[in-house]
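Visitor: quick one, fold the following:
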Amino acid sequence: AFALGSGIGFGLALVIMASIREKLEVADVPAPFRGLPISFIIAGLISLAFTGFSGLITL
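Guide: Next comes the predicted model:
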């Protein structure tokens, strides 16, 4: 059960990150934040969102 949930969560995170990066290519992002810096910020925000799901389902 843990392996299945981890795989699904990882796949979901990859799809979310890929879709956000697609939108960031056409967005007006300030020059110092273009590329890797904005990706790190987005990854941090996604990790905070996924942290909210911890403990939601107890087996």
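Visitor: CA only for contacts and neighbour counts going forward, please
Guide: Fine.
Visitor: which helices and strands does the helix or strand encompassing Gly7 pack with?
Guide: In this structure, Gly7 sits in helix 2-26 according to DSSP states H and E. The contact analysis (3 or more CA pairs under 8 Å, 6 or more residues apart in numbering; DSSP states H and E) places helix 2-26 against helix 36-51.
Visitor: contacts for the helix it packs on?
Guide: For helix 36-51, the external contacting residues (CA atoms under 8 Å, 6 or more residues apart in numbering) are 13, 17, 21.
Visitor: the structure of the following sequence is requested for comparison with the preceding one:
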Amino acid sequence: MQMVGGDAVVISTAGEPVARALPSRPKVRRLGRGSLRGRIRIPANFDDAPASMAEALGMR
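Guide: Alright, predicted model coming up:
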């Protein structure tokens, strides 16, 4: 019942932990190629390092 509620469960024998069971993740349904089209935005300056970082690394 704890796993159904989303909690991790530790299985133990005589007080010693034997196994740790984690709740399964819900499956994501993507119906095919392009299913995320229009939902992800990448800015035009994605590959540009911030000025302070570029200067610290000698890129400018």
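Visitor: let me see the TM-score of these two.
Guide: For these two chains in superposition, a TM-score of 0.22 is obtained (TM-score structural alignment, normalised by the length of the first structure); 28 aligned residues with a CA RMSD of 4.0 Å.
Visitor: related to what we said a few turns ago, give me the angle between the helix holding Gly7 of the first structure and helix 36-51.
Guide: 140 degrees (axes from the mean of the first three to the mean of the last three CA atoms, to 10 degrees).
Visitor: just the buried residues from the contacts of helix 36-51 of the first structure, in ChimeraX please.
Guide: Those of these that count as buried under 16 or more other CA atoms under 10 Å are selected in ChimeraX with:
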select :13,17,21
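Visitor: would JSON lines of the contacts of helix 36-51 of the first structure with distance to Ile41 of the first structure be doable?
Guide: Listed next are the contacts of helix 36-51 of the first structure as JSON lines, based on distance: CA to CA, whole Å:
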{"residue": "Ala13", "distance to Ile41 of the first structure": "14"}
{"residue": "Met17", "distance to Ile41 of the first structure": "11"}
{"residue": "Arg21", "distance to Ile41 of the first structure": "12"}
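Visitor: end to end, how far does stretch 10-17 of the second structure reach?
Guide: Start and end residues of stretch 10-17 of the second structure are separated by 6 Å (CA to CA, to the nearest Å).
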